[in-house]
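*Asks:* Sequence and predicted structure below; questions after.
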Amino acid sequence: MKSRILRILPIIIILSLIVNVISGLSIESDNSLKNIIILHINDTHGHLTPYDDDDKSKDIGGMTRVATLIKEMKKENPDSTLILHAGDELSRGDAPTVCFGGEVNMQVIDSIGFDAFTPGNGDFYFSVSNLLKQITFMKVPVLLSNVVYKNNEERLFPSYIIKEVNGVKIAILGLGVIREDHPSGRILKLKDPIQSAKEILPEIMGKSDIIIALSHIGLGADILLAEKCPEFDIIVGGHSHNQLNEPMFVPRKDGKGNIIIVQAGEYTKYLGQLDIGLKKSDSGKYEIIKADGKLIPIDNKIKEDNIALEIISKYDDKLSQVLCELDNDIPYKRNGNNPIGIFTANAVRLNTGSDIALIDLGSVERGIRKGKVTLKEACMIHPWHNQILIYELTGKQIQEVLSEKDSYIAGCTYVKSDGIADNIKINGLALDKSKTYIVAFDEFLSTYMKSLQGLQFEETGKTINNIII
């Protein structure tokens, strides 16, 4: 009996050691370093395909290349990669962006697999209704906590999401900016991003390990956000187009680490990469113990993604549709009389049946050459989707408008002396200051004219792009 006990004892000891080792491994695993890769981009402004930059850089950028790079990096680390877009994908950009209002862009973003998108001010420029329409083309969460409707203070989009990445619960809170003086901001109200964050952060903190601000408020505002809201761990920024080649660290006032700020330039020139390492703290939450980041150039060494190219190519037939044939060029001139600007104003006047039409000087950006004119070329004349508004103005009010601001104009001639418009003629006839005229305005132009503030107008529902086409 004694010998049997002696034989069993070593086995019990060995089993006990195995259990202790396994338990030790379990504890070590629980406290082991968690690595997460955050890929980020901002202020892409409709650069779907590669382009030549104004600074002589050739064949750079393109969301088609960004797509390839992100997918390759995600494939290498499928469970520990977070992909974020900090806004301004729409507004201006290339022909597919302008012609289709972002429909193509949102499909490309969706195909890449972004985890969250915060719209920037530029994403509203084609109108609020357009943005709401275009995001239906993607499943990516759209986050924005500090922009609401004026009439009821309801948010357009959710404020935040919580996503688990490599076992770490990450809260992503969207913060942005709009131009309330822009036509697109007429029905919206911008709330202070810091105050909005302060209101929402207590709700988030108990649900997450770390908190990311996906921000389109600019670098200066991001730094202030970090100082005023130390609950954030990371701020992925946009709006100011800053090329931060390495992360910026803003120390917390209590000495407990830093808030990390990153931003990846503009126009798909770079993809940002932030690598963070996390361990569990005494509170049981993961906290960042190390961070390193860089910008990856998007150049011609990166192939374009086939799926993104396929999405874009579906619109090629529409873009190549011939609208008309011109006998002569209608050039764009930056200074003096701009033929394409006058052409645009005339098109608006004829389409609306107004006496005169006025178009903002900065809104017309490209001329067209003689020969066949395609949809692609016509769309790029005016890349803003500005709506046309109709005002009924007296001759006296027209003089005030013409004196206040220069514009491309059709149906009217005048001379200006010491800031006062004089010798005004409407369709060849002298201006009658007591008569009422029908005047078509570019919505953007009218928003900034003091002489029009408070006056009634009619929304035509027509954009300059629609009229040109």
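*Replies:* Good, I have the coordinates.

*Asks:* alpha carbons only for contacts and neighbour counts from here, please
*Replies:* Noted.

*Asks:* ranges for the strands of the stretch 351-469 of the chain?
*Replies:* Remark: strands assigned in the stretch 351-469 of the chain by DSSP state E, counting those that start in this stretch are 356-359, 371-374, 387-394, 408-410, 412-417, 420-426, 429-430, 436-442, 458-463.

*Asks:* ranking the ones you listed by burial, who's on top?
*Replies:* By mean neighbour count, with neighbours taken as mean count of other C-alpha atoms under 10 Å, strand 356-359 ranks first of the strands of the stretch 351-469 of the chain at a mean of 28.

*Asks:* want to compare, so here's the second one:
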Amino acid sequence: MEEIIHIYHTNDLHSHLEHWPRIHKLVTERRRWHVEEGDEVFVFDIGDHMDRWHPLSDATRGKANCRLLNEAGYDAGTIGNNEGITLPFEDLDSMYQEKEFEMLVANLYKQDGSRPAWAKPYQVYISKKGTRIGVIGVTVHFGRFYEQLGWKLTDPMEEVKNCVEEIKGESDIIILLSHLGIHDDERIASLFPEIDIILGGHTHHILHQGKEVGSSLLAGAGRFGYFAGHVTVKLDVDTKQILEKTAVLYEMMEEGLSDREKEKAAAFYKEGKELMSEQVTILPVELAADPMQHNELASLLVQALKEWCNADCAFMNAGMILKGLKQGEVTRFDLLEICPHPINPCTITMSGAELKEILLQTRDETWPHMQIKGFGFRGTVMGVMEYAGIEFRQKGNVPQVFINGELIAAKKQYLLAIPDMFTFGRFFPEIQRAEEKQYWLPEFLRHLLEWKLTNRKITI
């Protein structure tokens, strides 16, 4: 006699709630169908469901995302880096207070070594036919950032090892909810053959029919709710041996959204906008923005970056500002709309020689048109570079750099403030390699802009 277990999974929605109505419909309808057939069904989220670019997520600090998971009947989830390191400690610690599902994060602790009340390392479910399904959750090891926010993050590989040892004797099937990325998922599959299914996220990988690595089936459903995943497991009821494992992805946008679905998505946005209607300031003049031109608003933000971090100088790309601010009232929603990135300030201590080399690189004519994806960036192009405390002059054929009016000194130490985006990837190898970095959490660039607008008189 066979038992069929259906597992639906989503990952990296990043608060693209315009796609949520269709996902909600899929998982709730499918659960009803499978229950009527007498099959077992589970629904899991693999993290980064929340992203603070969306006003509803930002205004409620993710509590609205928790509500949506409740309403869709999810059984369990894990956190991604967007839940973990874009929220202050208190907000993450309270985000899941009203959850009706399990949050599985084996490698997250408070700094005293205790686990948060809302999370556990694993859960063992028992099907109606007596099959024991062990489910473990882990999130990507951004330990340095978690530590600054008041959390302690441990090595996910070690935690997976510990959890597998604990539950393999009491589980017939082991499932891992992994917000680690495809490469770590493949490594885990090789190291832990006891794990039957790895539902992945973080690297936004798309596995249309899954991927077999050793005895494990890997699955991943891309990003932004474009897909939802479905894994089907057939096993022998008596021996509990798995007979077949298959994976498939459903394309959520195969057909256009219905008017009712569009209304629901618009309602999410409207609710968030209303919650963020608090006035920040009143502008006496319009502040324009254009990524390809030096402009008042980007200049204001880079000045705020320098001042907030008490740095000697700062630079950032004008593409951080997506559009300008009109004359008159400015609300928190307005600032979210023009600067939606979950990007934090970062300061780096370096010598004048190192700093000069980096600053000269920023003048490369290819920068403005460079298209960027990832790193928290929510715009399209890099845009021109804006500077604070930095001036370039030409002496014959020799470029000169001045910091706050003084010629840069090769051996002097300077404190540079930048968006943390520049410390990742291959933008500036010298910055990526620099050891003396400080990330300023949990403030985003838009919070610095709010601080600047609130505390400085605008006379532009």
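*Replies:* Sure thing, it's come through. All values derive from a computational prediction rather than experimental measurement.

*Asks:* can you tell me how far Ser363 of the first structure sits from His385 of the first structure?
*Replies:* According to C-alpha to C-alpha, to the nearest Å, Ser363 of the first structure and His385 of the first structure sit 9 Å apart.

*Asks:* who has more neighbours, those two?
*Replies:* Just comparing Ser363 of the first structure and His385: by other C-alpha atoms under 10 Å the higher neighbour count belongs to His385, 25 against 20.

*Asks:* Quick check, the more buried one in contact with Ile468.
*Replies:* No - the criterion here is C-alpha atoms under 8 Å, and His385 of the first structure misses it with Ile468 at 10.9 Å.

*Asks:* host element of the residue most central in space within the first structure?
*Replies:* Compute the mean C-alpha point of the first structure, and by C-alpha atoms, centre = their mean the closest residue is Asp88, 1.5 Å away. Secondary structure assignment for Asp88 of the first structure, by DSSP states H and E: no helix or strand.

*Asks:* That one pairs with which position in the second structure?
*Replies:* Superposed on the second structure with TM-score structural alignment, Asp88 of the first structure falls opposite Asp48.

*Asks:* Can you give me every residue that contacts its match?
*Replies:* With contact set as C-alpha atoms under 8 Å, 6 or more residues apart in numbering, Asp48 of the second structure has these partners: 11-14, 79-83, 202.

*Asks:* Only whichever of those are buried, select them in PyMOL.
*Replies:* With 16 or more other C-alpha atoms under 10 Å as the burial test, the buried ones among the contacts of Asp48 of the second structure are selected in PyMOL as follows:
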select buried, resi 11+12+13+14+79+80+81+82+83+202
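
*Asks:* Which of the contacts of Asp48 of the second structure fall in helices?
*Replies:* 81-83 (DSSP state H).

*Asks:* just those now: which is nearest Gly220 of the second structure?
*Replies:* Taking C-alpha to C-alpha as the measure, Gly220 of the second structure lies nearest Asn81 of these, at 16.8 Å.

*Asks:* gap between the aligned partner of that closest one in the first structure and Ser184 of the first structure?
*Replies:* Alignment note: Asn81 of the second structure maps to Asn121 in the first structure; criterion TM-score structural alignment. Asn121 of the first structure sits 9 Å away from Ser184 of the first structure, going by C-alpha to C-alpha.

*Asks:* any idea how far the residue nearest to Glu89 of the first structure when sequence neighbours are not counted lies from Lys228 of the first structure?
*Replies:* In this structure, Glu89 of the first structure finds its nearest non-sequential neighbour in His45, 4.5 Å apart by C-alpha to C-alpha, 6 or more residues apart in numbering. Between His45 of the first structure and Lys228 of the first structure the computed distance is 30 Å (C-alpha to C-alpha).
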